[in-house]
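Student: With the input below, show me the fold.
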Amino acid sequence: MDIRISFSSPESGFHWSDLLPYTPHLLWALFFASVFFIVGPRTIRSAFSRATKLGFAGVELELSGEVQEVAEARDITLPAGLRDQLVRRMKTIGPMLRSSRILWIDDNPSNNIPEIGILRKLGVLIDFAKTDEEARKKMEGAIYDIVITDMGRANDGEAGAKLLPELLSSISSPFVIFYVGAQRDTPCGAFGLTTRPDELLNLILDATERRRG
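Tutor: As a prediction, this is how the structure comes out:
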């Protein structure tokens, strides 16, 4: 008995060999489907939410993830809309920050490590001062675009406000931003005051845009 199996039918005109050119595409589709079911949609969404990147000078900063981590370090809930708006601004204005110089006055600089990390990855040069006297010496020896300062130092809860006139009258005439622990009125002459890291970054972008513009 002669049994022959054929994968084509003259009547239908269909040939399995017609599928051969599409085999690589089918294999890739099966691969991605397998990854989706193994890893899970939530993990994939999380990865894509952190995928917005900004790169210059060989450095890729995962902006969305970095900003979210800074907010979490301050126990602040940052809505996705505000985060995305900040990311877009950093994409547009961020390159102007490169080689900008900031003096950061705080008697506990370790409190600001996450924010400092983002600024350094953007190419900002940052000097630090723990006391008013140290800040004065720094201001005499360098030109700063922006000064970030806390309000209270040592036993003086108004130290930052008292130093403000000296900062504004210095040769570099920097924008002064207060980064404080509790909301209060912005001292006269300061560029801004905030308790939030996202607002701090926006103020820095505002000051940079104004100075460079």
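Student: only C-alpha atoms for contact and neighbour calcs from this point on.
Tutor: Noted.
Student: in this structure, which spans are strands?
Tutor: Across the chain, reading from the start of the chain, the strands by DSSP state E fall at 53-56, 59-62, 101-105, 125-129, 146-149, 175-179, 192-194.
Student: what comes up buried for the third one?
Tutor: For strand 101-105, the buried set under the neighbour-count rule, 16 or more other C-alpha atoms under 10 Å, comprises Arg101, Ile102, Leu103, Trp104, Ile105.
Student: With distance to Leu203 as added columns, please give the strands of the chain in a markdown table.
Tutor: As requested, the strands of the chain are exported to a markdown table (distance: least, C-alpha to C-alpha, whole Å):
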| stretch | distance to Leu203 |
| --- | --- |
| strand 53-56 | 19 |
| strand 59-62 | 19 |
| strand 101-105 | 13 |
| strand 125-129 | 16 |
| strand 146-149 | 10 |
| strand 175-179 | 8 |
| strand 192-194 | 7 |
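Student: To compare with the earlier structure, here is another sequence to fold:
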Amino acid sequence: MTVQQWVDSILRLVGHLVSWPVVTLVIVIIFRRRIISALSALTGRARSASVGPLSVEFDEVAVEALQDTVRQAVQEPGADPTRLADFLGEQISKMTGQSSKRDDESFPGSRILWADDNLRHHLFEVNYLHRLGVDLEKASTTTQALQALDSGRFDLVISDMHRVEDGTEEPRAGLKLLREMRSGRRRTPLIFYTSNAVPFQGDEEISAYGATVTDTTSDLFAEIRRTLRRQPEDA
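Tutor: Coordinates of the predicted model:
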């Protein structure tokens, strides 16, 4: 079986695993090594794959980030196989949306602060940034994010919108962070990465700060690259 066929099979397998809970454990155990092997082979020239009726060209950095993500996910002790399959399906689908342009681009020395109370859900994105050479610092609350901003220079801040802070649901925690950044005259570029960007598109506070909002991985990476490319010129 070719690499392309393996990726196609993996995508279809992960998509159906949750429907077959009785055999999920067996399938994951049998296939986890083969999944890793197939993804490890998807480098260099073999960066395209058939996904159903479509032919997909993958961003080489995204392929490497997905390899890292799969290895980390399947090696977690006591991982529930059904949830693992669902998680891998989400991570693989993120990779398929990436453009193959500018594979050789990297940003060593760039610093990003990511405020999110559940970054494991974004394991692929985190690994992608690491592959770009980014120094990534994590904060799970607005307070931690502000402390980090006070203690060092960052080229970019990424924030979710909804967080649990001090045991309380904060649906607009991201906006709270933005307001604090504005009041402290911090002008660090800010990207909101949220599950639903629509309610915040055209928000006056976000526009006034010059921040952006997205709910897609491809737009997130594109905005990160645009922002980090501008840093040397602005320094």
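Student: Put together a markdown table for the buried residues of strand 101-105 of structure 1, with distance to Lys138 of structure 1 on each row.
Tutor: Converted to a markdown table, the buried residues of strand 101-105 of structure 1 look like this (distance: C-alpha to C-alpha, whole Å):
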| residue | distance to Lys138 of structure 1 |
| --- | --- |
| Arg101 | 12 |
| Ile102 | 11 |
| Leu103 | 8 |
| Trp104 | 10 |
| Ile105 | 10 |
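Student: hmm, back to that, looking at the strands of structure 1, which is nearest to Gly94 of structure 1?
Tutor: For Gly94 of structure 1, the closest of the strands of structure 1 is strand 53-56, at 8.7 Å, according to C-alpha to C-alpha.
Student: Show me what that closest one is packed up against.
Tutor: With contacts defined as 3 or more C-alpha pairs under 8 Å, 6 or more residues apart in numbering; DSSP states H and E, the packing partners of strand 53-56 of structure 1 are strand 59-62, helix 63-73.
Student: Centre of the chain to it, how far?
Tutor: Centroid displacement of strand 53-56 of structure 1 relative to its chain, using C-alpha atoms, centre = their mean, to the nearest Å, is 10 Å.
Student: Kindly report the same for stretch 154-161 of structure 2.
Tutor: On C-alpha atoms, centre = their mean, the centre of stretch 154-161 of structure 2 falls 13 Å from that of its chain.
Student: Which residue range of structure 1 does it align onto?
Tutor: Using TM-score structural alignment, stretch 154-161 of structure 2 lines up with residues 144-151 of structure 1.
Student: I'd like the distance between the counterpart of Leu200 of structure 1 in structure 2 and Asn196 of structure 2.
Tutor: Pairing criterion TM-score structural alignment: the partner of Leu200 of structure 1 within structure 2 is identified as Leu220. Relative to Asn196 of structure 2, Leu220 of structure 2 is positioned 13 Å away (criterion: C-alpha to C-alpha, to the nearest Å).
Student: tell me, what's touching the two both at once?
Tutor: Taking C-alpha atoms under 8 Å, 6 or more residues apart in numbering as the contact rule, the neighbours common to Leu220 of structure 2 and Asn196 are Thr214.
Student: Mind checking which of those two has more residues around it?
Tutor: Neighbours per residue (other C-alpha atoms under 10 Å) separate Leu220 of structure 2 from Asn196, with Leu220 holding more: 18 against 13.
Student: List the residues that contact the closest residue to the more buried one other than its chain neighbours.
Tutor: Among residues not flanking Leu220 of structure 2 along the chain, Thr214 sits closest, at 6.4 Å (C-alpha to C-alpha, 6 or more residues apart in numbering). Listed by C-alpha under 8 Å, 6+ apart, the contact partners of Thr214 of structure 2 are Ile191, Phe192, Tyr193, Thr194, Asn196, Ala197, Leu220.
Student: mind checking what the fifth one lines up with in structure 1?
Tutor: Read that as Asn196 of structure 2. So Asn196 of structure 2 corresponds to Ala182, using TM-score structural alignment.
Student: Help me confirm that that match comes into contact with Thr195.
Tutor: Yes: counting by C-alpha atoms under 8 Å, a contact exists between Ala182 of structure 1 and Thr195, whose distance comes to 6.2 Å.
Student: joint contacts of those two?
Tutor: With the criterion set as C-alpha under 8 Å, 6+ apart, the contacts of Ala182 of structure 1 and Thr195 do not overlap.
Student: Helices of structure 2, residue ranges please.
Tutor: In structure 2, the segments counted as helices under DSSP state H are 3-17, 21-41, 60-74, 81-95, 123-131, 142-151, 173-183, 204-209, 217-234.
Student: Counting neighbours, what do you get for Glu199 of structure 1?
Tutor: Close neighbours of Glu199 of structure 1, defined as other C-alpha under 10 Å, add up to 16.
Student: if we can go back for a sec, closest one of the buried residues of strand 101-105 of structure 1 to Glu115 of structure 1?
Tutor: Closest approach to Glu115 of structure 1 among those (C-alpha to C-alpha): Trp104, at 11.2 Å.
Student: is it true that the closest one touches Met151?
Tutor: No: using C-alpha under 8 Å as the test, Trp104 of structure 1 is too far from Met151 to be in contact (12.0 Å).
Student: hmm, back to that, and the residue nearest to Leu220 of structure 2, how far from Ile206 of structure 2?
Tutor: Using C-alpha to C-alpha, one obtains 12 Å as the distance from Thr214 of structure 2 to Ile206 of structure 2.
Student: again with Phe221 of structure 2
Tutor: Using C-alpha to C-alpha, one obtains 19 Å as the distance from Phe221 of structure 2 to Ile206 of structure 2.
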